[in-house]
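Colleague: show me the folded form of this:
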Amino acid sequence: MTTENVDPLAGVRAPGDPPCDVYLTGTVFLDIIFTGLDSAPVRGTESWARGMGSSPGGVANMATALARLGLRTSLAAAFGDDHYGEYCWETLERGEGIDLSRSRTVPGWHSPVTVSLAYDGERTMISHGHEAPVSAASPEPPRARSCVASLSPGQPQEWIGAAARAGSLVLADTGWDDTGRWDLAALPDLEHCAAFLPNATEAMRYTRADSPRAAAHALTRTVPLAVVTMGADGAYAVDGGTGETAEVPAIVVEALDTTGAGDVFVAGFLTGTLAGWPLADRLALAGLTAALSVQEFGGSLSAPGWGEIAAWWQRVRQLTPESGPLGQALERYAFLRDVLPEDPRPWPRRRAVPTLGFRTPT
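Modeller: Predicted coordinates:
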């Protein structure tokens, strides 16, 4: 076995299983990322970036993160019939192996675009786009082990309930509530979700709790499993059914670009969930993959695969003493021994090309 063909679900696959492991739908953006900025742009001046890349973004961040972790991923999305849309389709389908059979190209519709500026470990984004004239989401989603949904206040999505009734495990995250009401009742699809993964600010605003941990406990009155991400403080999870809790500290890294880190976290957590891992191990994998992702630029470009995870595991075992606090922290990731091959290639290069592409020599 090599890092290129690690199947985290090998131990649970059986005849008659759904054809895909995870289904999701949403908007694909073309992301243009500028890195190496010393500070935020100043009005009336020109800023030069030391690095730049382009990649599919939006829901493509999540889809790529899932596919790179070995999950059979199906994405329903609308793609523009411009060069941007063609590039995104090609990158996701051929470069990442994502099933786009439920996606469609929309004639005359241009691809949404986001420009992301990364500096000081933060990001500022400028986006432009128009709503697709047709919806890619089907009220009858495919048969899948799981689905990932992004919830927006006051915008129920018919396919989520259909997926849950068909037996899919539904995980959901959310974004900023522009209405300012922060009312869980405005997220009716939570009743179909097995887990909810907001960040600390979102969780505390929705529950009116005074800490992320208290917010996680409060959320289990609405959803069976609550996972609250706390940035540099790691993540905290509560299983409302069993009362089990788990907390994993963040891995300290030098962040280049945080774009897509939340998507990578969800992808790691879902992978461990489908594999049947303990709650703490699922949190640990999610935190590790998110930490690896922020060391590269771009949302989908930065998503790590098992090659990056194996290389990290090999490296830290070589550099970390077995005794003492660091050794105890390393033991938190000992479950990786049962997943990863013994001979990973050191720090494999990313599969996607961080540009719209070069002309083929003739």
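Colleague: use CA for all of it now, contacts and neighbours both
Modeller: OK.
Colleague: so where do the helices sit in the stretch 51-200 of the chain?
Modeller: 59-68, 83-90, 158-165, 200-207 (DSSP state H, counting those that start in this stretch).
Colleague: for residue 99, give me its contacts.
Modeller: Going by C-alpha atoms under 8 Å, 6 or more residues apart in numbering, residue 99 touches 72-75, 93.
Colleague: tell me the contacts of the spatially closest residue to residue 221 that is not a sequence neighbour?
Modeller: Closest residue to residue 221 apart from its sequence neighbours, by C-alpha to C-alpha, 6 or more residues apart in numbering: residue 240 at 7.4 Å. Residues in contact with residue 240 (C-alpha under 8 Å, 6+ apart) are 217, 220-221, 223-226.
Colleague: now do 7 Å
Modeller: Counting by C-alpha atoms under 7 Å, 6 or more residues apart in numbering, residue 240 touches 220, 224-225.
Colleague: what's the answer for residue 137, then?
Modeller: Counting by C-alpha under 7 Å, 6+ apart, residue 137 has contacts 25, 76.
Colleague: so what's the residue count around residue 306?
Modeller: For residue 306, the tally of surrounding residues (other C-alpha atoms under 10 Å) stands at 24.
Colleague: can you tell me how far it is from residue 279?
Modeller: 20 Å (C-alpha to C-alpha, to the nearest Å).
Colleague: again with residue 227
Modeller: From residue 227 over to residue 279 (counting by C-alpha to C-alpha), the distance is 10 Å.
Colleague: one more, please, to line up against the first structure:
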Amino acid sequence: MTDPRTTTAPLLFAGDVYCDLVMAGIDLPQPGTEVYADSFTITPGGVANRAVAAARVGAPTRLLSRLGDDPLGRHVHALLDAETALDTSWLEHVPGHQSPVTVALTGAHDRSFLTYQERLGHLELPEDHGPVAATHVGVGSEVPPWVARLRAEGTTVVGGVGWDPTGEWSSDVLHRLGQVDVLVANDVEAMRYTRTDDPVAAARALTPYVALAVVTRGPAGVVAAGDEAPGGIVEVPAPRVAVVDPTGAGDVFAATFMAAAAYGWDLATRLRFAALCASVSVTGFGGAASAPTLGELPAHAARLAPDDDWSFLPRTAPAPLSA
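Modeller: Next up, the predicted model:
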């Protein structure tokens, strides 16, 4: 087992927090009809998926976001406050604002979302933010100016691209990758932005733009290309699981991959750790609600992939920098 570092600076996740209403085990209703779900849960969503996932595997984590002062927003805030290692002191309540709400309809083979959101202005990073080990930003649109300031201070910046509803998959996004150190994208996103038809080819095509490109492939695992990859490419399988709800699995992967940096592991080990966490998350409902804790991982690993060597999994988390 690899010993964790003595102390580590926190991870920072900034963005919109949603109240996710997840209904599972259904097919989409036809107009004028009603269907009944097999199960239901209320869970924090949006950027909270990443923040909760990182905190649950022991990474000191800060959340920069806003919620309304409505009942749903206060309920979500209470759920986030209950997460060990998650600092919600930068989670603001905006008077009169309705917190974003997403209804996720999950069936055996597909999922759909219905969202209501009232837009607010850009988030600003507090001046007294202190050291930040890594942060995650979306590069599908303009990157906030404070990200460059953090990067200049030594923070690792991890980018995500997200789905392009316009269908253009503009090359402008690729050129914004120079503002981040690592890209984590799913295979569809990566292939469409690079105009390739294979995830490995997509990962290679991204390396002129970013030092490390990580492309997730769902049940097929993950591939990474770039400076850290021996021979230019690292491929890691995903444990086989019965998928209940894939909502937020990509967020769980990205966040736990970031958290894994505190242990000094090589790239392949960090990818295995994140793939294990993501595979656990799809066996439950909602991204944040089903993210595993550090203490649960050895048992999950022994159950999901008993023939693999999981001796590297830590039993204790790195202490926060202030400890």
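Colleague: what is the aligned counterpart of the residue nearest to residue 221 of structure 1 in structure 2?
Modeller: Mapped onto structure 2 by TM-score structural alignment, residue 240 of structure 1 lines up with residue 227.
Colleague: surely residue 261 of structure 1 meets residue 293?
Modeller: Yes. Using C-alpha atoms under 7 Å, residue 261 of structure 1 is in contact with residue 293, at 6.2 Å.
Colleague: who's more crowded, these two?
Modeller: The neighbour comparison of residue 261 of structure 1 against residue 293 (other C-alpha under 10 Å) goes to residue 293, with 31 against 27.
Colleague: residues contacting the equivalent of residue 157 of structure 2 over in structure 1?
Modeller: Under the alignment (TM-score structural alignment), residue 157 of structure 2 pairs with residue 170 of structure 1. With C-alpha under 7 Å, 6+ apart as the criterion, the residues that contact residue 170 of structure 1 are 146-148, 164, 193-195.
Colleague: again, only using 8 Å
Modeller: 146-149, 160, 163-164, 192-195.
Colleague: residue 51 of structure 1 now?
Modeller: 34-36.
Colleague: could you do residue 299 of structure 2 as well?
Modeller: Residue 299 of structure 2 neighbours (C-alpha under 8 Å, 6+ apart): none.
Colleague: what residue in structure 2 is paired with residue 72 of structure 1?
Modeller: Using TM-score structural alignment, residue 72 of structure 1 pairs with residue 60 in structure 2.
Colleague: please apply the same query to residue 102 of structure 1.
Modeller: Under the alignment (TM-score structural alignment), residue 102 of structure 1 maps onto residue 90.
Colleague: excluding chain neighbours, what is closest to its match?
Modeller: Using C-alpha to C-alpha, 6+ apart, the nearest residue to residue 90 of structure 2 is residue 64, at 5.0 Å.
Colleague: how about residue 245 of structure 1?
Modeller: The nearest residue in space to residue 245 of structure 1 (C-alpha to C-alpha, 6+ apart) is residue 238, at 4.5 Å.
Colleague: neighbours of the one you found, how many?
Modeller: Residues lying near residue 238 of structure 1 (other C-alpha under 10 Å) number 26.
Colleague: distance from whichever strand or helix holds it to the middle of the chain?
Modeller: According to DSSP states H and E, residue 238 of structure 1 maps onto strand 235-239. When C-alpha coordinates are averaged (C-alpha atoms, centre = their mean, to the nearest Å), strand 235-239 of structure 1 and its chain have centres 17 Å apart.
Colleague: who are the packing partners of the next helix or strand after that strand?
Modeller: Past strand 235-239 of structure 1, further along toward the C-terminus, the next helix or strand under DSSP H and E is strand 245-248. Counting contacts by 3 or more C-alpha pairs under 8 Å, 6 or more residues apart in numbering; DSSP states H and E, strand 245-248 of structure 1 is packed against strand 235-239, helix 279-293.
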